[in-house]
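J.: Model the structure of this input:
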Amino acid sequence: MASIVAKDFKKLWPEHSQIIDKNLQALRVTFLEVVRDQQTFVLDNDIDTVVLLSPTLEDFASGNQLFVDETIYEPELEWSDEQKRSIQEKFTDDDSLWLLTDKKPSTTLTSMVPKARILVVDPLTRWGSQGIDSDFPFERWTISALDNTSK
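T.: A predicted model of the protein is given here:
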């Protein structure tokens, strides 16, 4: 998409073609660095199996070749006691399982799943809702475990 926008910009401002190309290249490099950092985090923490709490994270899971053990897309307030017990048991029984969510985890959720295995990922679909840092526009996609004490 950035290439398409750059091409359109060069049609509008051909005199700035070199600057547009330079900015496009810088954007590509920055994007690749963010992807590399995400993949490094996933690999360093041996994340390979996840429970997804949002359909917006399916692309993230697929892009990082993560096995989706379960998807729970209903709002947390609608979870039955049995579902809550099942989630807690699942995370107690499997030390390698991670929870992926696109929202700040509630106290209830953090009581069921260790914070060190909760990964909050900001999905692309809400990019503009929190504004964009012009110095580091991809900062919102820097990932870490909820409690930052992972490997």
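J.: Please count neighbours and contacts with C-alpha atoms only from this point.
T.: Noted.
J.: Going along the chain, name the helices of this structure.
T.: 2-12, 17-44, 58-63, 81-93, 107-112 (DSSP state H).
J.: Buried residues in the first one, which are they?
T.: I take that to be helix 2-12. Of the residues in helix 2-12, those buried by neighbour count under the rule 16 or more other Cα atoms under 10 Å are 6, 7, 10.
J.: circling back to that earlier point, any chance of the helices of the chain in JSON lines, plus distance to residue 119?
T.: Putting the helices of the chain into JSON lines (distance: least, Cα to Cα, whole Å) gives the following:
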{"stretch": "helix 2-12", "distance to residue 119": "28"}
{"stretch": "helix 17-44", "distance to residue 119": "10"}
{"stretch": "helix 58-63", "distance to residue 119": "11"}
{"stretch": "helix 81-93", "distance to residue 119": "14"}
{"stretch": "helix 107-112", "distance to residue 119": "11"}
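J.: so which of those helices gets nearest residue 123?
T.: Across the helices of the chain, the minimum distance to residue 123, taken as Cα to Cα, is reached by helix 58-63, at 8.4 Å.
J.: Now the second one, please; I'll put the structures next to each other:
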Amino acid sequence: MRKRNLALVLGLLVSSKFAISADILTATPATHILTSSLVEETSLDVKYLLPARYGVQRLESWLSSKGKDSLYQEAQKATAMVTLKSIWPQDTSFNHARHANIRLIQIDASQSLSHHGGSVAALTNSQGDVSIYSWMNPTNLSRMSKIIADDLVAIWPEHAEQIQANLQTNLIKLRQLTQNQSQILFDKQVESAILLSESLEDFAAGYQLFVEDRLYQPEIDWTPDTYRELKRKLAQDPSLFIITDRKISHELGDQIAAERILQVDSLERMGRLTFNNKSPFQRWANFSR
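T.: Here you go, the predicted model:
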């Protein structure tokens, strides 16, 4: 009998462990990393909603299929959800979540509730919409961290001291990140760019790079003239570089010298690189050629 009771107790403990819910929900890698770093050394848990292989632009299609049920289950148990609602009104994830939990609190990482809290610097893309990739601008990362931290403290004042300490640590690391990347650009003498992805517009603005040209169409649609024009422009201006957020193709690598191509992680999807509490901003530091 005692063995049976012990087994029952252990079973309940194990099941309750796996039933522990996240306190905070996120739907972009950037907000997930920033939020996770702010709640380090607290009892708060953060849950990333999308499958790791999904890009943020697939959020709506995920919600219209099996993602809706997953979000509904998570939202029932959560307290807050971090979004970018002010610059990404097309994101309906919080609206779906509120159907499951009317008490759910929205933390808009792009717009402070305080009159003096400010907002992120937003760009307008080629379709006339505000770019959602505000996290690619290093200045915005610090602003987003402060906005999220303020709201977290308001919701969980018992963790205020730790969250504020984490925020100060984050701000120092973000300044170091910006300085390091600025130094890389300076050492390479990068002053202008040809962007291969719209997600890099905020990156170029954040580091004050002049955008010479934009080639957003898939590389498979490029013609020999496209490569010739690229090589011509690069030959004319030694401070001009190609910047991409994709893996450099064999064709591009064969046509363009490797030292004139910069590869930047746009945090479009979570992928295999998840949150690392020892180096939380490593994703932004993945800046290579």
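J.: TM value for the aligned chains?
T.: The TM-score (TM-score structural alignment, normalised by the length of the first structure) is 0.86; 145 aligned residues with a Cα RMSD of 1.7 Å.
J.: ok so, going back, identify whichever of the helices of the first structure lies nearest to residue 125 of the first structure.
T.: Checking the helices of the first structure against residue 125 of the first structure by Cα to Cα gives helix 58-63 as the closest, at 11.5 Å.
J.: and for the closest one, what span of the second structure is it aligned with?
T.: Following TM-score structural alignment, the partner segment of helix 58-63 of the first structure in the second structure covers residues 201-206.
J.: Residue range in the first structure corresponding to stretch 218-231 of the second structure, please.
T.: Under TM-score structural alignment, stretch 218-231 of the second structure corresponds to residues 75-88 of the first structure.
J.: Report the mean deviation for the match of helix 58-63 of the first structure after fitting onto the first structure.
T.: Once the two are superposed, stretch 201-206 of the second structure sits an average of 1.0 Å from its aligned residues in the first structure (mean Cα distance after the TM-score superposition for the first structure).
J.: How much space separates residue 24 of the first structure from residue 6 of the first structure?
T.: Taken as Cα to Cα, to the nearest Å, the spacing of residue 24 of the first structure relative to residue 6 of the first structure amounts to 7 Å.
J.: Likewise for residue 35 of the first structure?
T.: Here residue 35 of the first structure is placed at a distance of 21 Å from residue 6 of the first structure (Cα to Cα).
J.: circling back: between the helices of the first structure, which gets nearest to residue 137 of the first structure?
T.: Distances from residue 137 of the first structure to each of these were compared using Cα to Cα; the shortest belongs to helix 17-44, at 9.1 Å.
J.: In the second structure, which residue range corresponds to the closest one?
T.: By TM-score structural alignment, helix 17-44 of the first structure lines up with residues 160-187 in the second structure.
J.: how big is the offset of that stretch relative to the first structure?
T.: Per the superposition on the first structure, stretch 160-187 of the second structure and its aligned residues are separated by 1.0 Å on average (mean Cα distance after the TM-score superposition for the first structure).
J.: List the buried residues in that stretch.
T.: Neighbour counts over stretch 160-187 of the second structure (16+ other Cα under 10 Å) mark 160, 162-164, 166-168, 170-171, 173-174, 177-178, 181, 185 as buried.
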